[in-house]
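1. I'd like to go over a predicted model; first the sequence, then the structure.
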Amino acid sequence: MRDDFHSQAWADHHGDLTSAINKAFRGFMVGFERLNALQFDAPWRSGTQAKTSIKH
């Protein structure tokens, strides 16, 4: 196999790569949840109720 020298590096570091991707997607998800809560939350809720409904 021509790329066999990459297999050891992949075996050593694929966990780090997948955790970094997971962390990035979680950050995007939290940001979009906050944006959604700010834009589409019920206007009769006070600011403290809207902020506590967002789960991190």
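-> Here it is on my side, so go on. Numbers count the residues shown, from 1 in each chain.

2. CA only for contacts and neighbour counts going forward, please
-> Fine.

3. most centrally placed residue in this structure?
-> residue 26 (1.1 Å; Cα atoms, centre = their mean).

4. and here is the other one:
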Amino acid sequence: MTVQTEMDALAPALEAYFGTYAMEETDRYAVAYIRLIHENLEYALANPSD
């Protein structure tokens, strides 16, 4: 369930980065958001019972 939730959170981050109205500032936020998701996804995969 945790992995599914994190993957669901990834969609708006990717949309913010690749979207039609993406700008430098939104790209910075999106990249930070994607990195945060990536770091936590690795933890969730390594600790499925947590």
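-> Alright, I've got the coordinates. Computed from a prediction, not measured in an experiment: that's the story for all the values here.

5. after superposition, what is the TM-score?
-> For this chain pair, the superposition-based TM-score is 0.50 by TM-score structural alignment, normalised by the length of structure 2; 28 aligned residues with a Cα RMSD of 1.9 Å.

6. picking that back up, work out for me the element the residue nearest to the centre of structure 1 sits within.
-> Using DSSP states H and E, residue 26 of structure 1 sits in helix 5-40.

7. buried residues in the helix or strand following that helix?
-> Counting by DSSP H and E, the next helix or strand C-terminal to helix 5-40 of structure 1 is helix 47-52. Using 16 or more other Cα atoms under 10 Å as the test for burial, helix 47-52 of structure 1 gives residue 50.

8. could you do stretch 28-40 of structure 1 as well?
-> Those buried within stretch 28-40 of structure 1 under the rule 16+ other Cα under 10 Å are residue 34.

9. tell me how far it lies from the chain's centre.
-> On the basis of Cα atoms, centre = their mean, to the nearest Å, stretch 28-40 of structure 1 is displaced by 12 Å from the centre of the chain it belongs to.

10. residues contacting residue 18 of structure 1?
-> Residues counted as contacts of residue 18 of structure 1 (Cα atoms under 8 Å, 6 or more residues apart in numbering): none.

11. and the helices in structure 2, which stretches?
-> Under the criterion DSSP state H, structure 2 contains helices at 2-18, 24-46.

12. who's in contact with the first one?
-> Read it as helix 2-18 of structure 2. 22, 26, 27, 30, 31, 33, 34, 37, 41, 44, 45.

13. how many neighbours does the third one have?
-> What that stands for is residue 27 of structure 2. Close neighbours of residue 27 of structure 2, defined as other Cα atoms under 10 Å, add up to 18.
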